Every structure is written in C-alpha cells, then in structure tokens.
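Novice: Kindly return the folded structure for what I paste below:
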Amino acid sequence: MSEVSQYSIPKLYQRKIDELLENELTEKEFSCRRILDVPTVTSVIDTGFPANEENNNRLYDMAVTDDNKVWMGGHSRELKLFDLQGHLNHTVNITGMLSCVYLCMYNQKVVYTDQPNKAVKMISETDTVVFTTGDWAPYGVTSAASGDLLVCLRKDDQSKVVRYSSTGTVLQKIQYDSWGQPLYRWAVYITENVNGDIIVTDWEKKAVIAVDRLGIFRYSYSGVTYSTVTTDSVGHVIITDLSWNKIHMLDRDGRFLRYIIPEGGIKNPRGVCILGDGEMMVGESLTEIAKRIKYQEE
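Specialist: Predicted coordinates:
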C-alpha cells in the first residue's frame, strides 16, 4: 500500500439553529413534490461543440452559476456560458491539449481540470493555475460545502479522491476501504451530497460509489456504464447513463427510486447539473445538444 494515511479529520463548521430549521423545512417541502411521470423538455440548447474524431463525443460537462446560467465544456479549447434560453453569453479559451473537460463552480468562478498538464485551473482575467496534481492526472472536480475542492485523480491503474484547500494543500486522501482494498479503479465524475457523502462514478467498475465525510464506504450502485453524477437540494442522486440512454434517480442512501426519461427521450446523456425548482440540464454527448428537463412538479 503506497499511502498509509487514508483519512484525515474534516473541518467542523458551526451553523445557526434557525438556518438548520429553515433548511429542514425546505427539504420537506421539496421532497413532498411529485416526480413527474413524464418529465418534459422545456428548452434545448445547441452548444456547437465539434466531434472527437476517435469516439464522436462532443459535450462533456457543465456547471450552473448562481444566476442560473450554465458553463459547458466539450471537445474544444473553449468553455461556453449559456443562459437558460440558449443564448451564448460568453466564451473563454482554455489551455492544454484537447481532452475531456471536467468543471465546477467555485467561489463564483469556473474551475476545470487540465489532464495533460496535471493541473486544476480557474478562469479569471488570465487562465490561472490553482494548483498542480503531481504525477496524477485530474478528472472530475467539485466544490465542497467546507470551501474545499474534491478532485478525482488517476495514475496508471490507480484512482483516488483528494480534498484540496483553495491553495492546493492536500487535506484528505480517499483511496482504500477498511480492508485496504482500492475503492476505485477509474474515478471520473464526482459530487458532494447534502449529507456530506462524496459520490464518484467509476467507469471501470461501472458503478457509482459513495463514501462519507471521512472517506468510509457507504454504498455502491452498479448497472451504469459511462456515467455522470450530481445531487439536488434534498439529496436525490442523479446519474446519467451514456450507453443506455437513461437518467437514474436514487435516494441519499443509494436506493433506486426511478428513471428520469423525458418525453421524446434522451440520447447518450453525459453532463448534468441541477437548476433548482425540480429542473435539470442534461447534455447529450454525441449530439452536443443540452436539454432543460422539468422532472418535478411545482
């Protein structure tokens, strides 16, 4: 075992009682809303990303801003910012070779991972390197409630999740289970749920794997192939399944609830983000079309 310390003590943050009560009431109200039997596509965005010559993939990942716009990344050296009506608001050039783009919002700025240069970068006036990841190539990245960044890393046939501070200090490594066996084979996309679970899609295991804040195994959900993951405000786990044209919905403990398949279907879904009010944006990897989907009633 190359790394002895698997876990580190997480930061503790105080929250006011009224904030906790307000959050609990919001969750109860949201969870009482009915999931639509047939979700509807309320708008469509043509992102214009070109095709990868090898596998024809176009659209890889997306992240929603505080003002409900969506950054999207595809097979391109550009990131594009769209509003929900499909208008292109902004385009920025990114460095590095053409490769899969994984991104998230962090402190109201878009962050992406640069695999060829093994770096996590933030878009500002210049293309700022937040930190490098050594010999490990970064894949999925997400911002945590603690103010840290969680990054999926891969080297050879090994994968792990690392929690970084905003300056790139390693705060936590998650790689092995309680028996010393690797948790991941190929960790690709990552998100943090409202209960603190860290949820990762593993493209080699063809599963979604969840651990708690300490990195201790919680559950695994199998039966998905090339998948992406996000969560909504009440802890639903939303998983896109690129190969099987489905969107899976789990509860916060990893139990299957239902499929989210909009009217007219969804083709090769990959990138996904929650817009709020029971809506999500889902990108079709091969068509480069992004669909705004209403999946929960008002």
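
Novice: Please count neighbours and contacts with C-alpha atoms only from this point.
Specialist: Noted.

Novice: ok, Q175 - contacts?
Specialist: For Q175, the contact set (Cα atoms under 8 Å, 6 or more residues apart in numbering) comprises Q6, S159, K160, V161, P182, L183, Y184.

Novice: The third one touches I174, doesn't it?
Specialist: Yes - taking Cα atoms under 8 Å as the contact criterion, K160 and I174 are neighbours in contact, 5.7 Å apart.

Novice: The two: which is more packed in?
Specialist: Using other Cα atoms under 10 Å, the more surrounded residue of K160 and I174 is I174, with 26 against 23.

Novice: Surely that one and Q158 touch.
Specialist: No - checked against Cα under 8 Å, the pair I174 and Q158 is beyond contact range at 11.8 Å.

Novice: Share the number of residues neighbouring the nearest residue to L250 once chain neighbours are set aside, please.
Specialist: Leaving aside its chain neighbours, L250 sits nearest to F256 (4.4 Å; criterion: Cα to Cα, 6 or more residues apart in numbering). Using other Cα under 10 Å, F256 has 14 neighbouring residues.

Novice: pretty sure F256 contacts H248?
Specialist: Yes - at 7.5 Å, F256 counts as touching H248 under the criterion of Cα under 8 Å.

Novice: Alongside the first, I'd like the structure of this one:
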Amino acid sequence: MKEYVHRYEQLANKPVKFLLLMKKTPVQKKIELLDNIKCNFNKEISISDILNLLVEIKITEAGKRQVRNEHLFRLLKGAILNIKHVYVTNLYHGGHISFVTSDRLWVSDGRSLILTNSKGNNLHHLSDASEYYGVHTVNSAGELIYVDKDWNINKLSVDNTTKSTLIKRTDLWEPWCICHSASSRDLLVMMRYDTRNPAITLSDVKVIRYNSTLQPIQTVQYHRTGKPLYHDPVYITVNRNGDIVVSDIWNGVVVTDREGKYRFTYTGPPEGLSFGIFMPCGICVDTLLNILLSGRLDQTIQMINKDGLFLSILSTKQDGMVEPLGLGYDEENHLVWFGSGKTNRLCVYRHIERQDYLA
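Specialist: Model (predicted):
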C-alpha cells in the first residue's frame, strides 16, 4: 500500500501515466497464511471451512485510519536554528507562549498578556493577567483561559469581546499555572497555598484536574511514598500520551501518568554535557511525545523523550540564547518558539521533519 501511495503522490497530476505504470510494474503481492487458518488451498474449499473462518472474525469499533506520528516524522540530526526572529511590540520579555493558530499566539511578560501574529503585530492585549509565568492556555475552541491578578481563572472569547470567570478563588489556594488538554478537554491547574502565608510547606502544592464542566475530578499531590511531588512549579503541560509534565525550579521536570502516578523526574543532562546550574522553566511537547524545556540559568533548550531519557541540547548561549523562558509548539508547522527573559524577541526553530516519502 505504501508503494502505491508513493507512486500516486509522484504522479498525482498525471493519472494516465500512473495507470500505465501500475499496469506495467504492479506491486508484487505477498500472501502470508496465518498459523491459525486451517483451510487447505490445494484442494476445493468447502462451505464448512469458510464458516469456520468467518466465526473467528472479531468485530471492532470502526475508526479513522491514520498513520502514527513516529512514522510520519523524524528528528533532525541538529536543530535548524534561527528560522526567523519575531519582535513583539510592547512586550518586555517572553515569559509564556500559548498558540491559538499557527499565526496567532498569546505571549505574556508579567505586565500584560498580548495577542500577536507571526510578524509581531499586536492584535489584542489584557492588563489583568497574573504576573507569574505559566498562567494562560488556549482551549480547543481557540478561547484564551488565564489567571488574573485576583487568582481567578477567566475565559476570553475568540473574538476577544466577552470575558467570563470559570473558576473563582474561594479559599487560600492560588492557581499558579494552567494547561488545557486537547485530547481530554480537561483543564489542569497547579494550585499553591497562599504564598503570603509563612506556614507554607512542600505539601502545599497540587495539581487539580477539572473536566469540561469544570468539576474537579482528580488531585495529584503526593509520590507513592507519601512525599510531596512538587516544590516550586512554574509551568505545566500535558503530553499526547496523557502524562502530566511539570517544570519545578528546584526539583526538575516531574512527570506523572494520566492517573497521577509518579513516572520520573528529569534533573538535567548527563555529566559532561552540563552548561551550568539546571533550573527548568518553560516546557512544551512535540508531535513525537518528546519534552522540550528551557534552562534559564544554564541558558539551554534541552530535549528528553517521553520516558525521561536525555536526547540532546538543541541550543545554547553560543547560539544567541538569552535567558530562555517560555516555550510554545506550533502544531501545524511543527516549529518551536521560545521567549527570552531579557528581550521582546521570540526565536523560532525546527527540530522535526516529515519523512521523505510523505514530504
């Protein structure tokens, strides 16, 4: 089938030539008989043989045929840096990035939340967003969800005209960073006990999952040993396999599965590849389930796989990196955007390409 598809793609605009090619050089058919098939094809097939085969057929729910991403894409040997730079007007620095479309993204800098396009033009801005980092996300409808200065979680309509409160703060728990899961339509909120309370402890940090009707359905807070999972989280995201990925300044990148069970903690690259103190900040995930993260102190962009195995350092200070903070992944074009803690410049690079036969 792949050979037919490849030939068709090469001759899609020449159907007659394609049909002639198929007639002259047909794809060789290979018939493999399974061990559990009892029919003898060297003699006449009886009706009972056919019936015996038919009753073994299991009906499964029909689904859309698709090729898994690991067959469609592959990692480049080295990231192609500096595809372009985007300077966002009125932006102090790129603290966090949330994509609406490939040409529309929200960027925050602690002072304001700006909707910009791929050219850096301001399309809209909000001044009531929280000053912290991972405080906004975009849902499947393209609506902005963000934490305001009063620690309420609000939603802004796609046309930027209607604002509503989704989750109102009612106690001393503050939403610290948020993420919308496109697959489950859930909203994951990293909650932290009021930081103005001097009695704050390590256990005063937790992830709450809200379903599409904004009902809390899950709490992730402790390791299976009973110890707290999180200490000082700054960003949260959800991988395509359902894993909850949190960047914790002092703990590292903490990953739990869909049910909230601890999987692993990434605490930096292997010995000999370190560029300084590892302090994870911005995080995002790509189409291959890899986790990309920015190290603010060592000024690197690093990549690990879904199981926490170090893959590569995509960029360093020598590449022009200046305190990388926010990371965002353009799902349509498979580009990674990162913001700096020192400038209004957003950098764009590519680390994935489509396989040649499907390019």
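
Novice: follow-up on the earlier one: what's near enough to touch the residue nearest to L250 of the first structure?
Specialist: F256 of the first structure touches H248, M249, L250, counting by Cα under 8 Å, 6+ apart.

Novice: Show me where the stretch 151-298 of the first structure has its strands.
Specialist: Per DSSP state E, counting those that start in this stretch, the stretch 151-298 of the first structure carries strands over the ranges 158-164, 170-174, 187-192, 198-202, 207-211, 217-222, 227-231, 237-241, 246-250, 256-259, 269-276, 279-284, 289-296.

Novice: Where does I80 of the second structure fall, secondary structure wise?
Specialist: strand 73-87 (DSSP states H and E).

Novice: Go ahead and name everything in contact with that strand.
Specialist: 118-120, 288, 314-315, 344-355.

Novice: hang on, isn't Y133 of the second structure packed against G110?
Specialist: Yes - taking Cα under 8 Å as the definition, Y133 of the second structure is a contact partner of G110 at 7.1 Å.

Novice: which residues do those two both contact?
Specialist: Joint contacts of Y133 of the second structure and G110 (Cα under 8 Å, 6+ apart) are G95.

Novice: just the buried members of the contacts of strand 73-87 of the second structure?
Specialist: Buried members of the contacts of strand 73-87 of the second structure, counted by 16 or more other Cα atoms under 10 Å: 118, 120, 288, 314-315, 344-352, 354.

Novice: among those residues, which two are most distant?
Specialist: N344 and R354 (30.6 Å; Cα to Cα).

Novice: Doesn't P175 of the second structure belong to a helix?
Specialist: No - counting by DSSP: H, G, I helix; E, B strand; the rest coil, P175 of the second structure falls outside a helix, being strand.

Novice: which one in the first structure is aligned with it?
Specialist: In the first structure, the residue paired with P175 of the second structure is P138, using TM-score structural alignment.

Novice: Any figure for the gap between that match and E263 of the first structure?
Specialist: 35 Å (Cα to Cα, to the nearest Å).

Novice: Looking at those two now, which is surrounded by more residues?
Specialist: Under the criterion of other Cα under 10 Å, the comparison of P138 of the first structure against E263 puts P138 first, with 30 against 12.

Novice: Does that one touch Y112 like I think?
Specialist: No - using Cα under 8 Å as the test, P138 of the first structure is too far from Y112 to be in contact (9.3 Å).

Novice: Quick check: neighbours shared by these two?
Specialist: Common neighbours of P138 of the first structure and Y112 (Cα under 8 Å, 6+ apart) are V120.

Novice: Cool, thanks, talk later.
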